[in-house]
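K.L.:
sharing a model prediction with you, sequence too.
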Amino acid sequence: MADDTTGDVIRRRAIVHGRVQGVGFRFSTEGEADRLGAAGFVRNRADGTVEVEVEGAPSVVDEMLAWLREGPLGAEVTSVEISDEPPVGEAEFRTVH
């Protein structure tokens, strides 16, 4: 992954609303992030949403955010709240339990 001082790495937080728990959302998100080469994490939240932080090249982050707006088969995404976060230099994507 590029050094974040070059401006080539960005990080975004996404809160995904809808039917997104109990449908393999975290597992599928980790698979998609691995496929794209994104870093960060995914976790379920107590309010029924899924939180994702994704870090990488802008094109990778944009592609991951576009995927989150659809989600995996079986999910019903109704909205995604996105906010900017400072890059932290993560090298992999993980599921937080």
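P.N.:
Yes, it's here.

K.L.:
C-alpha only now, for contacts and for neighbours.
P.N.:
Fine.

K.L.:
what's the neighbour count on the residue lying closest to residue 15 once chain neighbours are set aside?
P.N.:
Among residues not flanking residue 15 along the chain, residue 51 sits closest, at 4.6 Å (CA to CA, 6 or more residues apart in numbering). Number of residues near residue 51 (other CA atoms under 10 Å) recorded here: 21.

K.L.:
residue nearest the centroid of this protein?
P.N.:
Nearest to the centroid of the C-alpha atoms of the chain, with distances taken as CA atoms, centre = their mean, sits residue 52, at 3.8 Å.

K.L.:
thought that residue was touching residue 13?
P.N.:
Yes. Using CA atoms under 8 Å, residue 52 is in contact with residue 13, at 5.7 Å.

K.L.:
comparison target below:
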Amino acid sequence: MSPNVRLTAWVHGHVQGVGFRWWTRGRAFELSLQGYASNLRDGRVEVVAEGPRESCAKLLELLRGGTTPGRVDLVVERWSDAKENVTGFVER
């Protein structure tokens, strides 16, 4: 059984066109997480990260922490088992 988990976070606010996905990729890289950050049509950014639960929790804390580019109003999270079908961390 894998010790890794998957965090899916939907970030609401003014988070498109401000370097948010680039910033998220940098934080995920620092935490050795795999996954992606993707703009959604409704203005949210979807962040999918896989790795140790502690690292994913730290990324979630950073997403909510007030130091991101743009303005984060709300982050909705979902935790699940890692699917291990992602490599690296990319902006989509």
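P.N.:
Noted; the coordinates are in hand. Quick caveat, the model's predicted, so the values are computed rather than measured.

K.L.:
follow-up on the earlier one: map the residue nearest to the centre of structure 1 across to structure 2 for me.
P.N.:
Matched by TM-score structural alignment, residue 52 of structure 1 corresponds to residue 47 in structure 2.

K.L.:
part of a strand, is that match?
P.N.:
Yes. The assignment for residue 47 of structure 2 (DSSP: H, G, I helix; E, B strand; the rest coil) places it in a strand.

K.L.:
how much space is there between the closest residue to residue 56 of structure 1 other than its chain neighbours and residue 85 of structure 1?
P.N.:
Closest residue to residue 56 of structure 1 apart from its sequence neighbours, by CA to CA, 6+ apart: residue 9 at 4.9 Å. Using CA to CA, to the nearest Å, we find residue 9 of structure 1 at a distance of 11 Å from residue 85 of structure 1.

K.L.:
the two: which is more packed in?
P.N.:
residue 9 (21 against 13).

K.L.:
map the more buried one onto structure 2.
P.N.:
So residue 9 of structure 1 corresponds to residue 4, using TM-score structural alignment.

K.L.:
then residue 63 of structure 1?
P.N.:
In structure 2, residue 63 of structure 1 lines up with residue 58, judged by TM-score structural alignment.

K.L.:
hmm, back to that, list the contacts for the residue nearest to residue 15 of structure 1?
P.N.:
13, 14, 15, 16, 42, 43, 44, 45 (CA atoms under 8 Å, 6 or more residues apart in numbering).
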